[in-house]
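Asks: make a model of this:
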Amino acid sequence: MNQYEIRADFDRDTIVVYQAFNAAIATAALDAQRFVAPFSLTRMTWIKPSYRWLMHRSNWARSPGQERILAVRITRTGWEEALDHAVLTSPERRVYADAADWRAQHPHAAVRVQWDPEYSIRNVKLDHRSIQVGLSRSMVQRYVDDWTTEIRDLTPLTHKISAHLREGRVDRAKDLLPPEKRYPIPENLAKKIGAELFTR
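Replies: The predicted model follows:
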């Protein structure tokens, strides 16, 4: 597996990203099938196509304020629009000419991209990276109003997988993981975010 590779659950038109919220935000979003109050439209929100990475971050939906796991299906057009507006959170030499180039772009970025270590289902850090995409105020509105097509509650599934892991049934836990496959990304976007190029 390549180190900087987008892997996701996607089809021809949409891609699934994951987020963890408290009960109030999650319940309102599920009922409305869009993000509504108390979800904030004025704060940056981070979306991740890796379910396992979110499980590491949320401690399998046990961390305070991250007790509900949502699978948000958005348009691939929206996802790629976000990537097209992205600046990395650090001045990586494989993307930017120098630190000054990055500093000129970073303060004005509508979208931030960060590559974090991926984790196994047993919470072991892996060699390859997982992408996080932070949407700023202007892009959050697009995410809510234009990109989101479906919101599903994965909290019960998360609890089930976590229970299997605690009881040593790793194979059963793996069988329940949401699917992921390599996401084909246009060359211009791959260069912009430092991703491994993969086209169908």
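Asks: CA atoms for contacts and neighbours, from now on please.
Replies: Noted.
Asks: now stretch 149-166, how far from the centre of its chain.
Replies: 16 Å (CA atoms, centre = their mean, to the nearest Å).
Asks: got the buried residues for the longest helix anywhere in the chain?
Replies: Ranked by residue count and defined by DSSP state H, the top helix of the chain is helix 155-166. Buried positions in helix 155-166, judged by neighbour count with 16 or more other CA atoms under 10 Å: 155, 158, 161-162, 164-165.
Asks: check those and tell me the two furthest apart.
Replies: Farthest apart among the buried residues of helix 155-166 by CA to CA are 155 and 165. That separation is 15.3 Å.
Asks: would you do the same for the sequence below? I want to compare the two.
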Amino acid sequence: MSKIQEIRASYDKELITVYQAYNQAIALPAIRNNKFEKPFSFNRMTWIKPSYLWLMARSNWGTKSNQDYIVGIRIKRNCWEKALSMGVLTDPDKEVYANGAEWEEQFAKAKVHIQWDPERSLQGGKLQVRSIQVGISRHLIEEYNEEWIKEILDMTPLTKKINQLRKQGKYKEAKRLLPKEQVYPLPEDIQKRIGIR
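Replies: Take a look at the predicted model:
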């Protein structure tokens, strides 16, 4: 059975929200200024994720070391789609690349990496649907920071509240507080490029 790969996200007509987890030194100035500054690294890839629950599994609900602030980064949809249109998958999907050599050549030059991982449930279990992570390379990171980002939101208090409800077994109440995500529509050529089928 083929994997279901889809982008689920919170978005409106102009912006899509992606999530990251950081420490206080990076998160607080970013939230204040709606852009990143040092000690955020502009020299390595930064991974953005439109799935809130996937990041929750990764950061253990903002309790892992250096991941205690959860930020929602609202970026322009046309920039998001530009990133996807430049993306190269992190593995040589036979339905996307003619052969391993073609993939290797594209991957070596890629400014954007695309990775698919199992989506997560509120309880943290892996789902059959796979969620996207997008790696913005150091060649694009200044542009991402200066031009793509419209707003950076502090999702930490909400995250703590949802996690508290989870711990109490109040999953229905926790679910109501989750960011509303729906399937993100993409042109067919971009879907094909990033392995959505």
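Asks: now, which of the buried residues of helix 155-166 of the first structure sits nearest residue 195 of the first structure?
Replies: Looking across the buried residues of helix 155-166 of the first structure and measuring by CA to CA, the closest to residue 195 of the first structure is residue 158, at 28.2 Å.
Asks: how about the closest one: what's its closest non-neighbour residue?
Replies: residue 60 (6.4 Å; CA to CA, 6 or more residues apart in numbering).
Asks: show me the contacts for the spatially most central residue of the first structure.
Replies: Centroid-nearest residue in the first structure, with CA atoms, centre = their mean: residue 48, separated by 0.6 Å. Neighbour list for residue 48 of the first structure: 17-19, 54, 131-133 [criterion: CA atoms under 8 Å, 6 or more residues apart in numbering].
Asks: tell me the counterpart of it in the second structure.
Replies: Matched to the second structure by TM-score structural alignment, residue 48 of the first structure sits across from residue 49.
Asks: how near is its match to residue 55 of the second structure?
Replies: Distance from residue 49 of the second structure to residue 55 of the second structure, counting by CA to CA, to the nearest Å: 7 Å.
Asks: list residues touching both of those two?
Replies: 19-20.
Asks: and the helices in the first structure, which stretches?
Replies: Under DSSP H, the first structure gives helices at 23-32, 51-58, 76-84, 99-105, 137-142, 155-166, 170-176, 187-193.
Asks: dump those to JSON lines, plus distance to residue 125 of the first structure.
Replies: Putting these into JSON lines (distance: least, CA to CA, whole Å) gives the following:
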{"stretch": "helix 23-32", "distance to residue 125 of the first structure": "28"}
{"stretch": "helix 51-58", "distance to residue 125 of the first structure": "10"}
{"stretch": "helix 76-84", "distance to residue 125 of the first structure": "25"}
{"stretch": "helix 99-105", "distance to residue 125 of the first structure": "28"}
{"stretch": "helix 137-142", "distance to residue 125 of the first structure": "30"}
{"stretch": "helix 155-166", "distance to residue 125 of the first structure": "17"}
{"stretch": "helix 170-176", "distance to residue 125 of the first structure": "17"}
{"stretch": "helix 187-193", "distance to residue 125 of the first structure": "22"}
